[in-house]
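Undergrad: just a sequence and a predicted model for now, questions to come.
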Amino acid sequence: MISIILAAGKATRMGATTQPKVCLDVGGLPFVVRAIETYKRCGIEHHIVVIGDRADEVAAAVCRYFPSTIFAYQAEQRGTGHAARCGAAVLEAFGYSGDVMIVVGDKLVTEAVVREQIELFHSSGADLCFMVGPKDSFPHSGRVVEDEDGAVLGVVEVSEIKRACLIEKLLDEGRKGALSADRIRSETIAAFSTERKASRAVPILWTLLEQRSDIGPDDLTRCFTRKETILEFERADGKRRQFRVSGLEQQTSVANLSVYMFRTDALFYGLGRLASLNAQGEEYLTDVVGILASARTDDGSPRFRVVPYNLKEPTDGLTFNTPEELEAIRECLKRKAEG
């Protein structure tokens, strides 16, 4: 097995830092270096690190400890799926056909958990085995959608749920008359945390908000359709299942934790079918889960086997997006070392 580590993002929620996010110190080592050490102890000897923002600094930090690391460059931050394709291009160039682990660079997983996931990946005959955990412990992670039998159908990012909820709310309220543009603007920014993300999530509406003081029902129906509040997945028996996106929070219990183990044919199949038709206009690696789960052979049978690995202890698979979350990881490691 070889790893592809996604470390190209800008980490805007960390604020100004003297080092790239994945190079911040955790227990005396850069975060990404500590992660690679864990993977090597689990028998994953070769690593491709996808770099982009502050690329030279990330490469220097990794090479100080692992000089034989291969790097792939993501020139534009166009999402985790695009970053994974940058890394997978290296595999294709070398003609690699073994197993692949893809993981984000700000993920810290214990050795025991990585070994358990590898074991499940092999013993289950999975084409994709991906880590999941209780959504209450990982509120910002994509929601795993399952059918009534517990089979995985796909993953929906929190930003997509927020967008669908916003659209549904606006269309419902818009039936009663015009809505204040200022109010819509503030609610949209609150949903997506920044004005930039809000404008990317609802670009047509955002243009109207800059031009009008009120947004009428006809304006809203030109911006959105009810179809945008519905997701459709294909089950293993070939039947299609629809979900109201706004109801997914009540219908899902686990979140995707962004540790994926692939057979190469499944990886290339999924990456080759990614699109960027989502709230942020990016390619989401999480979409590969649904792509593989719904893929069929010519006779209609499932083409790939998708298996979730359930993380039992949330502190065994941590990530961070803010200084406070990083400090919590440091404290967690300190407690484990002491106890």
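TA: Looks like it came in fine.

Undergrad: only C-alpha atoms for contact and neighbour calcs from this point on.
TA: OK.

Undergrad: if I look at residue 124, how far off is residue 116?
TA: Relative to residue 116, residue 124 is positioned 12 Å away (CA to CA, to the nearest Å).

Undergrad: next up, a structure to set beside the first:
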Amino acid sequence: MYKCAIILAAGEGKRMKSTTPKVLHKVCGKEMVNHVIDIMRIADLSDINIVIGKGADKVKESTRFRDVSYSYQDKQLGTGHAIICAKEFLKHKKGIVAIFNGDVPLMRAETVKKLIETHENNGYKCTIVTSLLNDPTGYGRIVRREGVVDKIVEHKDCNKEELSINEINAGIYCFDIESLVKSLDKLNNNNAQGEYYLTDVIEILRSEDNTVGAMIVDYEETMGVNSRVELAEVEKILRNRINKKHLENGVTLIDAENTYIGADVQIGQDTIIYPGNAIEGKTVIKENCVLYPNSRIKDSIIEQGVSIQSSVILESHIGEETTVGPFAYIRPESTIGKHARIGDFVEIKKSTIGDNTKVSHLTYIGDAEVGEDCNFGCGTVIVNYDGKAKYKTKIGNRAFIGCNTNLVAPVEVKDNSYIAAGSTITNEVPEGSLAIGRAKQKNIEGWVDKKGLKK
């Protein structure tokens, strides 16, 4: 059977007090709406439409790589109106549509699958996700008759008996598409707010003797975000859930409450992570690594056996058994080889560093190809920018770069060559050569006394 999803993401979210659309606020490093999209994908809902409104261009920009379509809600006139705006997406479709809010990042994919199965197996025209609350004040109540849903009653409209009901509407639905589209044509906004409510579709379906079901879900999964306080609560829940998954998979987190791992990060067994680390994006950390405190790693691949101390690694690849840091900065598009050493206060930018090469301290390498078994002395700088353009530097295998060397790009240093400390190199260094690019030392005897500078 055909299955699709509509995600409601048109609201402004005034209580967030932000110029960023509510659904683009991040939870564990990923926008809430992208959490929802990814959950739908895992649940085998491949055809996804997002209803956008406030901040539409920003939402499109943030979701552009996720293969979704869009419907536009120019005025926020209720949830029913949002689905009316998506009628073109539903046109000529037969099957099931799941409707979710874009600010519900805690829903599990297996719960979405169960919702669809419940809907299909029972032949419902609509299935509502509900939760049980000890204090349901303010929520619409689910009134059942013989196990199925009879109606949804808003809190303010409940009688005494209905107020005692603790099953509430979570605002997440699964509909038969054709029944939903027919019901949308019958929706009206004859209420105090002048809005179209999706919950009114339930009443329309029931009035036509259609069966409406409900599936009870843990309230935590249905939590929406309407304020920074709720954002922080959801962040904490999802972070704990992510960290627990890694612990169960054989990763050691020394202090899980102070370790920040993104939702899409992969970590191998027997890796040890100390507190204060922030691991973001699509990062993959393989087996037997050690991340000492206070590093940031984003969208990078860290091969097995790597040790990292207090460093920043962005969109790069670190080879097996390499050590990084403390206080190293590896910028995007860098590849570090196996058994290499990137030490303290070293910056690597858009460069390749070969196996067994040591860049131990106080060095900048930018736009360079560096071979294997090289050694960089303290204070080496690759001068890659002339004020107008960036140029490339090539360094062969087994090169030795003396301390305080400037390599002025474009320049090439061949295999097995040495550069004397304090040199500025502007021309090619031939294989097996010693390059010296500094002024000859000159001593002026008696100069201090002559200038009267002796203390």
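TA: Great, that's in hand. In this text, all values refer to a predicted model and were calculated from it rather than measured experimentally.

Undergrad: TM between them?
TA: Taking TM-score structural alignment, normalised by the length of structure 1 as the basis, the two superposed chains have a TM-score of 0.67; 241 aligned residues with a CA RMSD of 1.8 Å.

Undergrad: next, count neighbours for the equivalent of residue 260 of structure 1 over in structure 2.
TA: Counting by TM-score structural alignment, residue 260 of structure 1 lines up with residue 173 in structure 2. Residue 173 of structure 2 has 27 neighbours, counted by other CA atoms under 10 Å.

Undergrad: can you tell me which residues contact residue 58 of structure 2?
TA: Counting by CA atoms under 8 Å, 6 or more residues apart in numbering, residue 58 of structure 2 makes contact with residue 21.

Undergrad: where does it fall, secondary structure wise?
TA: helix 56-63 (DSSP states H and E).

Undergrad: give me the mean distance between that helix and structure 1.
TA: Superposed on structure 1, helix 56-63 of structure 2 shows a mean distance of 1.0 Å to its aligned residues (mean CA distance after the TM-score superposition for structure 1).

Undergrad: mean per-residue distance, the helix or strand following that helix to structure 1?
TA: With elements assigned by DSSP H and E, the helix or strand that comes after helix 56-63 of structure 2 is strand 69-72. Taken against structure 1, strand 69-72 of structure 2 registers an average deviation of 0.7 Å after superposition, with mean CA distance after the TM-score superposition for structure 1.

Undergrad: in structure 1, which residues correspond to strand 69-72 of structure 2?
TA: Taking TM-score structural alignment, strand 69-72 of structure 2 hits residues 70-73 over in structure 1.

Undergrad: aligned partner of residue 269 of structure 1 in structure 2?
TA: Looking across to structure 2 (by TM-score structural alignment), residue 269 of structure 1 lines up with residue 182.

Undergrad: for its match, helix, strand, or coil?
TA: Following DSSP: H, G, I helix; E, B strand; the rest coil, residue 182 of structure 2 is assigned to helix.

Undergrad: so who does the nearest residue to residue 136 of structure 2 once chain neighbours are set aside touch?
TA: Closest residue to residue 136 of structure 2 apart from its sequence neighbours, by CA to CA, 6 or more residues apart in numbering: residue 166 at 5.6 Å. Residues near residue 166 of structure 2 by CA under 8 Å, 6+ apart: 132-136, 141.

Undergrad: nearest to residue 126 of structure 2 among those residues?
TA: Within the contacts of residue 166 of structure 2, the smallest distance to residue 126 of structure 2 is 16.3 Å, found for residue 141 (CA to CA).

Undergrad: that closest one contacts residue 160, correct?
TA: No - counting by CA atoms under 8 Å, residue 141 of structure 2 sits too far from residue 160 to count as a contact (12.0 Å).

Undergrad: those two - which one has more neighbours?
TA: Taking other CA under 10 Å, residue 141 of structure 2 and residue 160 do not tie; residue 141 has more neighbours (27 against 8).

Undergrad: distance of the aligned residue in structure 1 for that one from residue 157 of structure 1?
TA: Alignment note (TM-score structural alignment): residue 141 of structure 2 maps to residue 143 of structure 1. To residue 157 of structure 1, residue 143 of structure 1 is 6 Å away according to CA to CA.

Undergrad: now do the buried residues in whichever strand or helix holds residue 248 of structure 1.
TA: Element membership for residue 248 of structure 1, per DSSP H and E: helix 248-251. Using 16 or more other CA atoms under 10 Å as the test for burial, helix 248-251 of structure 1 gives 248, 251.

Undergrad: who's in contact with that helix?
TA: Helix 248-251 of structure 1 has contacts (CA under 8 Å, 6+ apart) with 143, 145, 161.

Undergrad: got it, and stretch 78-95 of structure 1?
TA: Contact partners of stretch 78-95 of structure 1, identified using CA under 8 Å, 6+ apart, comprise 4, 6, 8, 48-50, 71-74, 77, 97, 102, 268, 271, 274, 281-286.

Undergrad: and stretch 7-24 of structure 1, by the same measure?
TA: 30-33, 49-55, 57-58, 61, 73-74, 77, 83, 104-106, 321-323.
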